[in-house]
Structures are given as structure tokens and as C-alpha cells.
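Visitor: All I have is the shape, not the residue letters:
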């Protein structure tokens, strides 16, 4: 090994000596050549000496440009290469399109939407060139006339810019002053500026070689920052004037071009007077270049700057909770593909329909305003966070405050000193809080006051989707995105109450039962073992009454009789229920305990609604579909969803469970019959559904189904301890169901959405062996006594539905 090292070391020394000898020979020849040229130079007449010196300087300058561009000996740092120039990297906003072709919003860090040269007003082009680079069409990237003029002004103590539009494009697009000046010389103060300027020149020359003048102007206007979060001319025209780049006139163009000198100093928002003065200077430039007459200029100067200003934020537009969730939903795909939805200029086509989204938001807003008034009245003069004994929960507000970022900053600032922290938490200051009438209102609150105020509000979410395709058509994540950004469709998980009975009854049907099989409404005590300890559970019905009546499964499901659901769960086992919940679409882990049969384990609204969709889709499961496709900036499809569908339960069983859902509308006293309040029954459309309410009314649910569209709503407090005290006010049929009714009322009325009308099929595709054609009939009360529900339960009959018995269908 040592011998091998010696051999290689000898070869290395030999190579070094050869290189050194070569350099010495070449250096001697160069010195000899230079002496010869020098003696020749001394013999020249004076004017030829000047010409010779000038040519020498030009050659040396070209050599200097070359060695800087190639980063000779790593002295100057990397310069933009040909690949960077031919494929410039710039941050472009991604645009989200709805299924009906509307722009829903954007994702961006820099709000930039590229345009073509043909989409830019010629008046803007003239204004830009007249002000920023009057010899633009004559130079090749560097305007030496402007450079010499700038040097002359520097000798007189004046400041003047000499950068061409192409050089400014280089600074905007390639960031040569901070991304590339990393060579050894780049760390020398003053020298780094010279090097970065040199790189601007060399890159500008390359751009002029590879692009036309029109291309350069287009790229410049697409990349330049106009301030106010407006990157590029498309966004700037929209932000300042609510117009398109093609429609900009001279005075608007002059205002925007005037901003390029200093976006803050000449902002028409912050400094309207300065902006006006700068605009008029730009207009005078148009006169100087003979583009407009002095008369036209004077007329334009008299016109005030007429702004239509609106800054577009990343979360402006519609379906804000959906878009925030979509960002998280696509995170894994971005990590795998390398795309960035905030900078790669993608076109994201989503399944949301803009009209249905509007109807959903209106339905949530209208119903929640009504509920909120009831809630305020219900708790008037009291705090809604109370325990079972109607006492305020101790430290409720304090515990929430401790979870805030403000509390964390105070803890660090005062080293966890409680008195200091409490002082600032209770110190009033100006802030904005949510308000239904104004959207937001200015007020003076302490942090503790604001927590109390905001927790007097109830919240809601709603999602609608097509059962056959899984396409999500509407998504409302809460009552307001600005103040509550946590999405309550897919992210939040709460107790689903009786809506979970879908899975209990599915397990029963899958184990051979039918909708017409009968069970008795009776008290049930379920003995079980939890963590080695024997326990018992005795649930009650919503009205706390057990009638002792025998009823069909269809009737028990429609009336949401707890005792029957618990008997079924005890008969077939909680594991069996969990099995079918997961098969139908529940992805959240479920707690294996008896109370699961009544919906005690948290799940999300999205997975619940999708599970109902599996039943309506004849037992075939699919993931919820949020996106139809994603295209890159060149129009190539880079993402398509997985539309695989899997049969998870047989057709017959799905048909029978669908009959249970339909029983919510046909069975006497069924909770879904509250839908009759809305004008949705004249569009040849069948309905079914299931309400749900958690045990203390913290969570109210409703999932409504039709043949072609399903929708689910949740209503509750931000915290579970904030809720109505009675079922009369807080149950799902009173709070969540109306949202579905209001939504469907508008969807079915809309002729452009008539594809969502339709009845459930009356004839199955396959032979159904179990009986499902039964209908509960309640005999009229002919006595004078009170016909309460409990009394009526004793006079119900189950009538099989046959072709001869039409009157009871």
C-alpha cells in the first residue's frame, strides 16, 4: 500500500512539474509578445495610440466579462447559465378552478399570473420604454450611453440609474445580487457590487441573444413587483384598477410605471400626492418621446388617480376552509412530485361547484344566525360553559388562554410570573372580533374578554357530495374562516350520536336481519368488562321512556330508538360494528365499548357522509374526491385522483340499509320528517337520512341522502362544554337538519343543477330475498285522553307493503 502511494505521489509531482514548465514557457512568450507590442505602441502616432488603447480596453473588458461569467478559479461566484435563462425560475400563483369553470382562488407566495405580449396594452409598453429604457430597441442588453451619462453625473455628485429593462429583468428574475455573488471576491466590500453588476451585464447579453424584445418586455412585466402584494402586470392591473393589462390607459399605465422607481414611496395608497407627481413626470416622458402631445399630457395631468384598489390575499375567494384543507391534502403529493402549489403556477381543477358552494354557505349562514339568537336567549345573563350541576366550569377561560401564542410569549417575557401574565391577559386593547351583522367589529377587549365573547358562538360545518362518484360539491368548514380557521369538515372530530346507528343497523342487516324484522323497545342493561373491571351500562331513549312496544327495524331506525340499537349492538358485538364502520368509510380508530353503538367515539363529518354515500352507492366504497386533475404551467396533467371503487358489502344488504334511510321520511314520527318544512318535494326527488345528537347536546348532526346527492351538517360549540341544555333546542333535527333542507331547496330549484333531482329505484337490480316492504301504521286516537307519543306507541301496527296496499306507501 505504501509503495502504491509513493508511485502515485511521484506521478503527481511529475504532472505538477510539467504544468509548471508549461506555464513558465507560455509566460516568457507572453512577456516577449507584450514587450514587442509595447515598443510598437511607442512608435505609433498619438491618435493611433488612443485607438489601440481603446481596443485593448475593450478586449480586456470582454475577457473580464468572460472570466466572471465562467467563475474563473471560483473567484466570482456562479452566474445564471443557459439552462437558467431558457427556463427561468419564478414564483407563479397556482389557480384553483371549480367544476363549473369558475376561479375559486389562488395559492401564492408572490401573487403573480403571467400574461402574453398580446394581452398587454400598447400604451403601457410605450409608457414603460419611455420612462425606464428609451433606447430599449437599439441596445443589446447594456446601454453604454446611459452608463457613461451615469458616470458623468457621479463625478458631479448626482445620482442616476443606467440599468436597462433587460438588466432589471435579470435582477427581478435571477436575483444576481443575493443568489449568485458567493465567490471569494464576493466577500470584499465594494468588489461584490462590481461583480454583481458584471453578472447583470453578462446575463442581460445572454437574454438578448436568446429572446426577442417582445419576450423581454413580457417577462419583465410578468416579474416586476408593483408593491401591495402585486407581482406582475396582471395582478397589478387588478389590484389597483380592477382591470385587465390589455385595457390600461395612459394615466393608469403612468401610475404603475411610476411605482417601479420606489413602490412604497410612490404608492397611490400610502402617498397619493407623491404618486400623482410621479405619474405626471412619466406622462411628460411620453411627450418628450413624441408619443403624446403636450396638450394631451396637460389634459391627463388634470385627471386625479382613480383607483379601484383591492389587495388579493392567498385566502381571498370562496370555500376558504376547503382550500386550506386542500393545501394539507396535497402535501404528500408535493413532497413526492417536487411541485409547490404556492409557486409553480399550477392549474388545480377541483370538484366543488361554485353554485352549490354558494348555496351551502348561504344555508349555513342563515340557519346559524337563527340558532345563535336562540342560543343567546337560552343563556342570557349566564356563561354557556357549565357542568352537569349548572355551575360555571372552573378555569374554563384560563385554560383556553394558556393554549394561545400570546400566553406563550408572556410566559417567556416574564419568566412564568403569574401576576405579570395575568395583568397583560386582562389588559384591554383594541381588537377585532366576529359579528354576524358586520362580519367583524372593532372593540376594546382584554384577551380574557375576547375568549369569553368568542365562546358564546356556536359553530357549524356542512359537506355535500355525489354518492356515485365521490365528488365533493360543497364544503363549509365553519361559520367564518378569518376567526376560526380550523376546518370542521375533515379535521375536527366529534361524537356523531345517533347518525352512527347506520353502522349498527348495517351490521344487523349483514348478519341476516331485514328492515321488517321486529324488536322490542325496552330497558337494556349491558354488562361488560373494561380494563379488568366489571361495569354495566343502561342507556335511555331520547325521551327517557321505554314503551315496551314491538316495532320493525325500519321504524326503530327512523324514530332513532336507542334501546333497539343497543340490543342489536349487544347481539352482534361492538367489533362487528367497528368492522362495518371501517368498511363503509370511517378511517378514525374507534373505541371498543358499548356506548359506541350510540355514537360515543369521535369521527369527522367527511368520513361520516362518505360512509352514507357507500350505502347509497349500492355498497361500493370510494374515497372522497376533491380534485379532478392538476396541470402544470405548460398544460401537462401532473395529478389525477385515485377513482378506484371497491364493493364492501353486497348489493342486497346496501339496498336494505337504504330502505332504512328512506324510512326516516316514511315512518310515523321519524326524525327526518322535519324536512317537510322545506320546499324540496316538488322536484320528483326522494329523501332519506338520519339525525344525531350527542348525550349532552354538544354535537348535533344530520346526514340527508337522495339518489344523486348526499349532504351532512354538524352544529356545536368550539368546546364540548358549550351547548344547549335541552334536546328541544339542541337536537340534530332542530339545528343541523335545517341546513340540509335550506341547501337542497336551492339546489333542486336551480334548473342548471337538475341532474341532482331523482327518485330512488323501486325495482332492485338483483333479487332481494328478505322482506323490506313494510310500513308502520298508527291507528287514530278516538279517545279523549292525551295522545302522547308514549300512548300512540301502544297502538301501532306493521303493515306489509304489497301492490294491493297503495294507500300506506
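Guide: Perfect, thanks for sending it. Bear in mind the structure is a predicted one, so any value in this text is a computation, not a measurement. Numbers count the residues shown, from 1 in each chain.

Visitor: Could you use CA atoms for every contact and neighbour count after this?
Guide: OK.

Visitor: Which neighbouring elements make contact with the lengthiest helix in the chain?
Guide: With secondary structure taken from DSSP state H, the chain has its longest helix at helix 2-42. Helix 2-42 sits against helix 46-69, with contacts defined as 3 or more Cα pairs under 8 Å, 6 or more residues apart in numbering; DSSP states H and E.

Visitor: For residue 139, which three-state class applies?
Guide: With DSSP: H, G, I helix; E, B strand; the rest coil as the basis, residue 139 sits in coil.

Visitor: ok, and here's another one to check against it:
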């Protein structure tokens, strides 16, 4: 009995020692873990962010370009195409998908999931990891990816735990979720949820549906492996999405029926790449890049530092309307391939051995190509960056190389000599188009070319081309202002010679009509409508070139214009930007309003950094502006722009070339406008106006030696007017845009008669004008 009792006492002593050892180990282990955490928090294993950094995590935020109707036109960024959104901008099912897949006990822990951590240790991660959303965010923001060594992984995990706890103390659960969605790189320049929703589905985050949200959450596992654009894993992304849907059903975020239904669907991608050379309004964004750099140079932060266009998350609010911009680009894409096909048809080697050039000999073509070679980016790079000598550079232009060429039927991957590719591109027709509200100066659409990826030169503001007859309204307006002329006044349609002594002419000038038809008289309205050169020359002879140049300058023309009579026929080189601003003055009752592209700029916190100030000035009286507009209405009522009034189905040949038999516009509302065609058909223009929208279009080749042989296709009415018509047709179909169909507003006091049925020449005659009998019919 004593032995039994002694044995029990010994067992009790042994058990007590085990208990003591357990508590010693537990307390020691706890103290050790606490010490490790304490050392880590002190930075013993590497620097940790302090509270100021936690309050303002350092992430690069792209500058966002916002249209007048609230759409994102594009962004400025280097590596991070990131624009943050708030928690309230995330759909609930997107948050549910994240919680169900990544951290189902997210709302129950304070940064570290104890149950998940124990499970990960016990099963060595085979049954899932233990990283919470807060830990993953801390890794993305501050820790980074550790090396493969065990010590580095342990150190990283310690840092994640500490930062996760700090994040949970610093932010709400909702703020952490929003930060996590905003920081993640979804691939294909999709940095953050907003870019991802836009690039993969062409939506804002709030517009995502359940299956789209599930796909994006599935990418958190590995955005490279589960990239829907990666052809190496065509099924993986869909399978991963379905795993997320399984998780959502498992935790009762969706029903089994919804899960089964959605798992059978395809991904439904609407891939919309975002880069500086893709997307909408590319030429305008290139202009805006220069505008912003100039603004940043002259507007430092309060602390004296410069704003970072690519990382400070600025918001640039523009006047561009995304709908009108799209209509403008669509119009270009509809018309230009047809026009190009006809141009190519006329410039085959059989029809034109010097294609695409006309009227040039071989020596002239060689000189032109050599000049273009020296102006190319390839020449600049080799000469100034690589320091190559000229012989080596010239040799490189004749060495075949791999390249991608533009064509209207898609890009062409080929091997070609750079010199041959330059000649290939000389055959392409280009365009510039700008649309503006004449009252506010707000630019609504800006199309600088046919394809920004291959042709970066902007034909709205950079390029200046000969304007042809679109300059004539400046002459007419000057004459109306000085001589009080009416659109119904008549002038002889006979040739006139302006002598060399007059106006300082270098030599006598005798302009000809394009149709070589003369005789009788024409009203000013009829003469402008049909671009009769002799009438414009007579007006120039009356007023002189200096007042016309002065008026053009007041209308916003910045280019140099020679003070000679021949400018009456449009010999000056002007930009689409200048021409639209000038014509807008006529539509705005004689008040010039400088074009506006940016209304204001905000920083990432919404503080306004810049607010535009309107610039306007009186140039013409309201009466003179109105009479000039009524003159230009004649262009679309019975002149070179009359096809805007006609209805007829366009006919197309097999190669998409257009036979100009009719145009499907059939506009009924008042339209003032003017076509323009240069002497050898190298430049085609159309300027069109309604009371609240003025739009200008230019079309031509890079070199004036590449042009249509005849005026059938080489006139402004065939080259440029169709783009205007297609654009306006789309604008009118969208009633939300409220593009006017009304008459131009008549001045309260109008002393000049514009209705020729009520016209009395005795009340409006110029004593210097000869009386000429008007024949019943004019032979054109």
C-alpha cells in the first residue's frame, strides 16, 4: 500500500514538472514571439513604414483626362496606369467575390487570421495559405516580394503581420478593400480595378456584373497566369473564374442556381487597350501632353516642387465630348478608306509611272525623298543618338528590315527597305478635323489624322496647308464691312487684272475661274456658292489685301499671310485649328472666342489647380457677321456643298472605292459652309456651320506632289465634305447633344437686305460698281 502511494506521489510530481515545463516553454515562446515582433517593429529586420507613410502610401497615380460628358478619354502614365476609386464605387458582388476567395473571416480579425495561420502551420500550406487581405495589401504597398531563402520569407511574413495590424488600426475595413483593389496590377496596363474594368470589359467598376467581378478577383491569384489575353492558358482564366463562383456559392453570396448558370458562360471580354497610341482622341491627348508639360513648368506646387504628370494623379477636365469625338473618328474611318482606294486606283504603275507623285521628274522625286529621309525619326536617332555618319545612315535606309506597315485592311508585318516604306506612306491621304462650339469656344472633337500609331503628325494644330476657297469669306466679310454690300449685289463675271503697281504687287495678277467660264453677272451669294474666282478678285481689288489680312489676324489666324491680292483665292497656309476659330466668329455674331480645350485641372484630392479664363473680342459687327453667314448658306443651298441636301445611295465598287452619285445626308436645316480646293487638287477643305457648332475638315497627302489628277475626286466637296456630313448625321441622331437645326439668329437691326426676293438694288448700290444687264441664263 505504501509502495502504491509512493508511486502515485512520484507520478504527480512528474506531471507537475511537465506542466511547469509547458508553461515555461509557452511563456518563453510567447515572450520570444513578442520579442521578435518588437524587434521587427523597431526595424531590426528591415525598415518599416511610419505612420505618416501609412497615411499616404506612395503609389504612382496616372493623370486622368476627362471628357465634358464625364468619360475617361485616356491617361498619362509611365508604368502605373492607376486611377483610384472609393469603396462606394465598387459593386457589392465584387467585394463578396474577394471576401469569399481571399479572406472569408475578413471582418472578424484585426489583420492576422489566427485560425488560418494555425492551419497553414499544421498542414504546411497544403490546405490554403493564411495571408489576409490586409497582409496582401501590406505586401503590395510596403514589403514587396521576398527572395527564395527561408529566412527572407520568415522576415517578410513578420513585416506583413506588423504592417497589416497597423493598417487595420489606421483604416476602416472598407478603405482597406478599396486600397487593395486599387493597388493590384491586373496586367495589360490594367493597374487597379478601374483600369482593369475599363480594359477588359470597357466598363466602370460599378457596371461590372457577377461573372466579370469573379474573373477579375480570380486574377488576384496570379494575374500573369490567369490573364484572359494570354493564349498560353486559354482555359485557365475561365476555370479560375469558376473557382471564385464556387467560393461565392459556398459562403452563400450567390445561390447554386446562379453559380451553375454563370459557370456555363464565356468570359465576355470587351478588350479595350489603354496606351498612349490606342483608344479615343489620341491626337488630342498628344496635344494635351504638351499643354500639361507647359502648365507644370509654370505652376509649381506650394512647396516649390513640380507636379509629376505621370504619378501625381491629376485630373484634367477637357471640353471634348466623348460621343462627338467618337462620331468624328467614325466618320473618318468610314470615308477615308474609300477615298484612299480611289486614289490608289488612279496611281497604279500603269496609270502613273511616278506614283504616287504627279508632275514630278525623277530628279525631283529623288530630291523630295532625300529631304524626307533627313526629316525622319530614323535619321534623327542614328545621327544624334547613335552618332552615325551620313553614308552609314543612308545605307541603312536601303537595307531590308522587319517592320509593321499601316493599311486600311489591317497592319502588315513585312520585310522592306525603309526608303521603300517611306515611298509607300507618301501615297496615303491624311485628314485633320476639329469641331467647336462658337459661343463658348469649347472644342468638342479633335481628329488629327487617320491612325496615331503610324502617323503621329497632328493635322489640326501642327499642320498648315493651303486653304483654297475657304479663305474667300474673309474677303467677302471685309467687302461687306467696308462697302455695305448685300449677298444680292451683282458683279461682272469677267476676268480682271490687278496691276503690279496696285497694292505693291510683284507682278500683274489675272486670276481664272476653275471652269474657265465667263460672261454676264453673278450675285455675291451665287459667286461664293460656286467659288467664282473673278468675283472674289473684284472684291479684293476694291478693298485691298491689307484689310483682309488684318481681319484674318483678328479672327485668330497666327500664321504669316503675305499682303498680296492673290491671297483672295486661298494661297495662304493655315491650320484647321485657325480656320475653325475664325469661322466660329461669323457664327458667334462677330465675336471671336479663343478655342478652349481644358476647363480646369484638379489634384488627386479634388483641389482645383487651374481654371481657364475665356478670351473673347469683338471683331465684326453683328450685321456683317450675319450677312457673311447668309452668303455661306448659299454654298449648301445651291453651290459646291449642295450634296449635303441630296439623298442618294452611295455606290461602291468591289475594292470599296466610292462612285460619287449621291450622299445619304439630306439635311433640311440651315447650314452655312464653304468648300476649298487648291489649284492642283492637293488639298481639299470643307468648313461647315450651324448656330452652335462649327466644324472644319482638311484632306490631303503628306506631299503636295501626291494628289488626284482631276477635280472629280480632288475637290473639297469630294475629299472633305463627306466626313463633315457623316459626322453631323451622327450628331443629329443623338438628340442629347442638342445640336441646333434652327436658323442663324437675325440681328435686331439689319440694314443690309439678305433676301434677294425683297432686294432693291437702288437702296444698296455701290456707285463704283458698273451696271451690267443680267442674262436669263448663265453658261458655266
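Guide: Looks like it came in fine. Just so it is clear, the model here is predicted, and its values are computed rather than measured.

Visitor: Mind checking the TM-score on these two?
Guide: Overlay of the two chains. TM-score (TM-score structural alignment, normalised by the length of the second structure): 0.75; 713 aligned residues with a Cα RMSD of 5.1 Å.

Visitor: returning to that earlier point: how far does the longest helix of the first structure sit from the chain's center?
Guide: Mean C-alpha position of helix 2-42 of the first structure versus that of the full chain (Cα atoms, centre = their mean, to the nearest Å) differs by 64 Å.

Visitor: Just want the most central residue of the second structure.
Guide: The centre of the second structure sits closest to residue 281, judged by Cα atoms, centre = their mean, with a distance of 1.5 Å.

Visitor: Might you report the residue contacts of the counterpart of that one in the first structure?
Guide: Correspondence of residue 281 of the second structure to the first structure, assessed by TM-score structural alignment: residue 319. Residue 319 of the first structure sits next to 104, 357, 475-476 when contact means Cα atoms under 8 Å, 6 or more residues apart in numbering.

Visitor: Nearest to residue 133 of the first structure among those?
Guide: Nearest to residue 133 of the first structure among those is residue 104, at 38.1 Å by Cα to Cα.

Visitor: Toward the C-terminus, what is the element adjacent to the helix or strand harbouring the closest one?
Guide: Using DSSP states H and E, residue 104 of the first structure maps to strand 103-107. Counting by DSSP H and E, the next helix or strand C-terminal to strand 103-107 of the first structure is helix 122-132.

Visitor: That following helix: average distance to aligned residues in the second structure?
Guide: Its aligned residues in the second structure lie a mean 5.9 Å from helix 122-132 of the first structure after superposition (mean Cα distance after the TM-score superposition for the first structure).

Visitor: List the contacts of residue 627 of the second structure.
Guide: So residue 627 of the second structure contacts 480, 486-487, 752, 754 (Cα under 8 Å, 6+ apart).

Visitor: preserved in the first structure, out of those?
Guide: Mapping those onto the first structure (both residues aligned by TM-score structural alignment, their matches' Cα atoms under 8 Å) leaves 480, 486, 754 still in contact.

Visitor: how much space is there between the closest residue to the first one other than its chain neighbours and residue 590 of the second structure?
Guide: The spatially closest residue to residue 480 of the second structure, leaving aside those adjacent along the chain, is residue 624, at 6.3 Å (Cα to Cα, 6 or more residues apart in numbering). Computed with Cα to Cα, to the nearest Å, the distance linking residue 624 of the second structure and residue 590 of the second structure is 7 Å.

Visitor: Looking at those two, which is more packed in?
Guide: residue 624 (27 against 23; other Cα atoms under 10 Å).

Visitor: For burial, what's the neighbour tally of the closest residue to residue 352 of the first structure other than its chain neighbours?
Guide: Distances taken as Cα to Cα, 6+ apart place residue 473 nearest to residue 352 of the first structure, at 4.1 Å, with adjacent residues excluded. The local packing of residue 473 of the first structure (other Cα under 10 Å) involves 25 other residues.

Visitor: measure residue 473 of the first structure to residue 99 of the first structure for me?
Guide: Look at residue 473 of the first structure and residue 99 of the first structure: by Cα to Cα, they are 8 Å apart.

Visitor: overlap in contacts of these two?
Guide: Common neighbours of residue 473 of the first structure and residue 99 (criterion: Cα under 8 Å, 6+ apart): 351-353.

Visitor: and the residues you listed, which of them are in helices?
Guide: Among those, no member falls in helices (DSSP H).

Visitor: Considering these, which possesses the most neighbours?
Guide: Neighbour counts for those (other Cα under 10 Å) peak at residue 352, which has 27 neighbours.

Visitor: Who are the contact partners of that residue?
Guide: Counted by Cα under 8 Å, 6+ apart, residue 352 of the first structure has contacts 98-99, 471-475, 626.

Visitor: can you do 10 Å?
Guide: Counting by Cα atoms under 10 Å, 6 or more residues apart in numbering, residue 352 of the first structure touches 97-100, 102, 104, 319, 322, 464-465, 471-475, 625-628.
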